[in-house]
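Student: My questions are about this predicted structure, shown below with the sequence.
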Amino acid sequence: MHKKAVLSGIGALGVAALLLTGCSGATSEGSDGTPEVTLGALLPQTGDLAALGASTLEAAQLAVDLANESGDVAVTLEVQDSGTDPSIAQTAIQTLIGDGVQGIVGDVSTTVCLSVVDIAAQSEVPMMAPACTSPQLSDYDDGGYFYRTAASSSEQGRALAQLVWDDGNTSAAVLGINDNYGQPIVSTFVEAYEELGGEIDAEIGYDPAARTFAAETQRLAATDAPAIVLIGLEDTSAAIVNDAAQRGLLERQWYMGDGFRSADFPSLALASDPSALYTWRGIGTGSPTGEANDAFAAAFEENLGKAPGSFAAQAYDATWIEILAGIRAEQEGTDLVDEIANVTDPEGTSCIAEECIALALDGESLAYDGATGAVEFNEDGDPVRPVYEVWQFSAEGLTTIETIVGGE
């Protein structure tokens, strides 16, 4: 377990009440001796990130279904809607903890994760987020109860800077959403791009609640930057594209963060001519090629009849890691959080999904090989080898141009 102290972020009475019902404890056995693991999913089914919540919940449920089909473990997944809203999420996570979940998969919103991590930590219930990419969470005092299978957005900002520079752009203008998702990416992009020798012609923040972005796009138009970097979220940024189109800015090369990684965005943002966005390129959390990722994609297609969505691979891995840690906890008489390191041990036995269950039942240390690659966490609960994809919009949806593995 990574070592970080716990902040007193919720009131003493609230902590006491949660601790009475929420300590993770060891897993239990069914009447036939089958280990039972109870997990919670804290993911948005409503709000701005509902689409992302849907894709991650599908993957989490798939992992649970596959584990249960093995017949060697009984996994229950209790789902609560985080609403893409801190107040809703705080109530939801207290419900999960009160119901005795041993681990939580979620959330996908940095704002939500920051609002509930103290509750999880002080209740001694681990969270494993498939997204929540803010660098704030790397150094957060969570007592070792927060992990994530997606890399910090600071790494995304650096990868994006390298992409813009490698494409031959010696200057760029940046337009980023003013929140704790967008600004860390903007800051690390600017720092990394300038270190490479690039010049920032404009660094502009925007309010996601605004209805028009004429002032922001006018500032972009006033620059000569050949590259424009847009950091934001799909639902709140479509209007920017329309304003930019009216100023002729789509003739420049645009780059994006992972908030726009949706095949539907060109049509949503510019219904009159989606193809105008087919030159746009982005950086997003990706998955390496290999047997484990192929198995995940095949299982997703077979069970859900479609390809996995954004951050689905990260949610799938987070769920499997908690399932396997729960099994080991039952075998060893420990808590689920204590076994996360033992199922993501690079010195352990390498295994994929269902084949890991028998090894966990035997008490072996595992090197879980997941949809996102061989998962290993650093002392902050961040993945050691983050994977990114360079992608581009196209008539077919999203086209992956390159896969980049960090930490190597």
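Tutor: It's in.
Student: going forward, measure contacts and count neighbours with C-alpha atoms only.
Tutor: Fine.
Student: quick one: the strands in the stretch 301-408 of the chain?
Tutor: For the stretch 301-408 of the chain, the strands defined by DSSP state E, counting those that start in this stretch cover 349-351, 366-370, 373-374, 387-394, 397-405.
Student: Now P383: closest residue in space that isn't a chain neighbour?
Tutor: F377 (4.6 Å; CA to CA, 6 or more residues apart in numbering).
Student: From what I see, the one you found and V384 are in contact.
Tutor: Yes. Using CA atoms under 8 Å, F377 is in contact with V384, at 5.4 Å.
Student: what separates the residue positioned nearest the centre of the chain from L42, distance-wise?
Tutor: Central residue of the chain (CA atoms, centre = their mean): A131, 1.4 Å from the mean position. As judged by CA to CA, to the nearest Å, A131 and L42 stand 12 Å apart.
Student: hey, what's in contact with both of the two?
Tutor: G106, D107 (CA atoms under 8 Å, 6 or more residues apart in numbering).
Student: okay, pairing it with this:
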Amino acid sequence: MQAFRFTLGALALATLAACGKQATETAAGDASSAAADNVQVVKIGSANPLTGPFAHWGRDSDNGVVLAIEEANAAGVTLGGQKVKFEVVSEDDQADPKVATQVAQRFVDAGVAGVVGHLTSGATIPASRIYSDAGVPMVAASVTSPKFTQQGYANTFRIIANDTQQGNALAAHAVGALGAKKIAVIDDRSTYGQGLADDFARAVEAAGGKVVKREYTTNSASDFMAILTSIKGSQPDLVFYGGMDAQAGPMVKQMKKVGLTVPYMGADGVNTAEFVKLGGEAANGSYASSAGASKEKMPGYAAFSERFKKRFGGDIQAYAPYTYDATRVLIDAMKRADSAEPAKYLAELPKTKLDGVTGPIAFDAKGDIVGGTVTLYRLENGAWKTVEAPAAQAASAAK
């Protein structure tokens, strides 16, 4: 996922500070109550954009953490001979790198034992340094930028495939299965979008295709007519976009207006119901990927979806199964260490072997998930349908 920058006015900062203060005061009151009952309170931070255009992603992810915590508390956990009550400390990072670092510092100051998040790569990478300096473990459930685990931090883990794997799979499908030889590439210049587009472009050239046009926009743009008109002149066989649904939907509509009738392709930021809504009829026939298994192939999806809908009154949007599993990874490591102290249970995280809702979870030496899966989809009549990957494409995605 990518990072989105928003201008913070004084009102936004004041609101953010008030929310942080309220969360801290609530947690302090709960901690006092738990202490009176001889219960150890263990706080887990959940960082997501809870306001703004990507709140639908963020609230879904936060709900996954909440459900995992509630189920752990219902089952009962004891660490070091003392009963534990897990608490979620949810913060709105607005998918903004600067706000994300503020949120990270508040988490550290609040004494969280671990963090699930952040949602976007652009917010996560700067925040991860603060967690690393403080020795706080973090498990990312939707961060796909390869840079996240290339920093060399011992406290960072990811339970989802990365953008290199997505780029390889998408390029293999574009060049191999669709026969696209001339490809135009657009990105939004974010950590996520640009990195994904770079990986895709490299994979296209390696597969025998050619990037005939490379254009750029921003993650707040809505008018793409000039870019698309320029692209039309290069006569591409396919247009690829590295970015999110908020721009992808209007972009695919405008493609039709300028007479670009070739296939449109994106990654997990495009594979959403919001893209379908924004793109309308023009979105049909588009391709996208997800950095994970399809819901049909997730071993625990059906049961999890039922519990999720009962608890929150709505369907899963995107990453709730992954944040649920990420929370379980943290708690599982604490159980094996018999401690919620980061310095003690961090050593158990690299040894993780857990059967999650999303599939088996284990980490390599960098903290990446072993055997990360990429799934391809095509939009048909307003619904995303899985596309079977050819053998060569699957092999490319696995690299």
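Tutor: Here it is on my side, so go on. Note that the coordinates shown come from a computational prediction; the quantities given were computed from them, not determined experimentally.
Student: Give the buried residues for the helix ranked longest in the second structure.
Tutor: Ranked by residue count and defined by DSSP state H, the top helix of the second structure is helix 10-36. The neighbour-count check on helix 10-36 of the second structure (16 or more other CA atoms under 10 Å) flags L16, G20, A23, T24, A27, A31, A34 as buried.
Student: next one: stretch 104-111 of the second structure
Tutor: For stretch 104-111 of the second structure, a neighbour-count test (16+ other CA under 10 Å) marks A104, Q105, R106, F107, V108, A110, G111 as buried.
Student: What about those, which are in strands?
Tutor: Judged by DSSP state E, those include no members of strands.
Student: Among those residues, which lie within helices?
Tutor: Using DSSP H, these in helices are A104, Q105, R106, F107, V108, A110.
Student: Find the nearest non-adjacent residue to the first one, please.
Tutor: Spatial nearest neighbour of A104 of the second structure, chain neighbours left out: A127 (5.7 Å); criterion: CA to CA, 6+ apart.
Student: Which strands and helices lie in contact with the very next helix or strand once past the longest helix of the second structure?
Tutor: Per DSSP states H and E, the first helix or strand lying C-terminal to helix 10-36 of the second structure is strand 40-48. When contacts are defined as 3 or more CA pairs under 8 Å, 6 or more residues apart in numbering; DSSP states H and E, strand 40-48 of the second structure sits against helix 10-36, helix 55-75, strand 82-92, helix 97-110, strand 114-117.
Student: Average offset of strand 40-48 of the second structure relative to the first structure?
Tutor: Taking mean CA distance after the TM-score superposition for the first structure, the mean distance separating strand 40-48 of the second structure from the aligned residues in the first structure is 2.4 Å.
Student: E203 of the first structure versus the aligned residue in the first structure for L228 of the second structure, what's the distance?
Tutor: With TM-score structural alignment as the criterion, L228 of the second structure lines up with T217 in the first structure. Between T217 of the first structure and E203 of the first structure the computed distance is 12 Å (CA to CA).
Student: How about G282 of the first structure?
Tutor: Separation of G282 of the first structure from E203 of the first structure (CA to CA): 18 Å.
Student: what sits against L170 of the second structure?
Tutor: Here L170 of the second structure is in contact with F200, A267, A288, S289, L376 (criterion: CA under 8 Å, 6+ apart).
Student: same deal with V343 of the first structure?
Tutor: Shown in contact with V343 of the first structure (CA under 8 Å, 6+ apart): I321, L324, A325, A360, S365, L366, A367, Y368.
Student: what secondary structure does the residue nearest to the centre of the first structure sit in?
Tutor: coil (DSSP: H, G, I helix; E, B strand; the rest coil).
Student: ok, for the equivalent of it over in the second structure, nearest residue in space, not its chain neighbours?
Tutor: Aligned by TM-score structural alignment, A131 of the first structure pairs with S142 of the second structure. Ranked by CA to CA, 6+ apart and with sequence neighbours excluded, the top spatial neighbour of S142 of the second structure is L119, at 5.7 Å.
Student: I'd like to know how far the aligned residue in the second structure for E234 of the first structure sits from T101 of the second structure.
Tutor: Counting by TM-score structural alignment, E234 of the first structure lines up with D245 in the second structure. With distances taken as CA to CA, D245 of the second structure is found 25 Å from T101 of the second structure.
Student: of the two, who's got more company?
Tutor: D245 (26 against 21; other CA atoms under 10 Å).
Student: Pretty sure the more buried one sits against D268.
Tutor: No. Using CA under 8 Å, D245 of the second structure is not in contact with D268, being 9.1 Å away.
Student: nearest to A227 of the first structure, of the strands of the stretch 301-408 of the first structure?
Tutor: strand 387-394 (15.0 Å; CA to CA).
Student: how close does that closest one sit to the second structure?
Tutor: Taken over the aligned residues, the distance from strand 387-394 of the first structure to the second structure averages 2.0 Å (mean CA distance after the TM-score superposition for the first structure).
Student: and that strand with strand 397-405, angle?
Tutor: 160 degrees (axes from the mean of the first three to the mean of the last three CA atoms, to 10 degrees).
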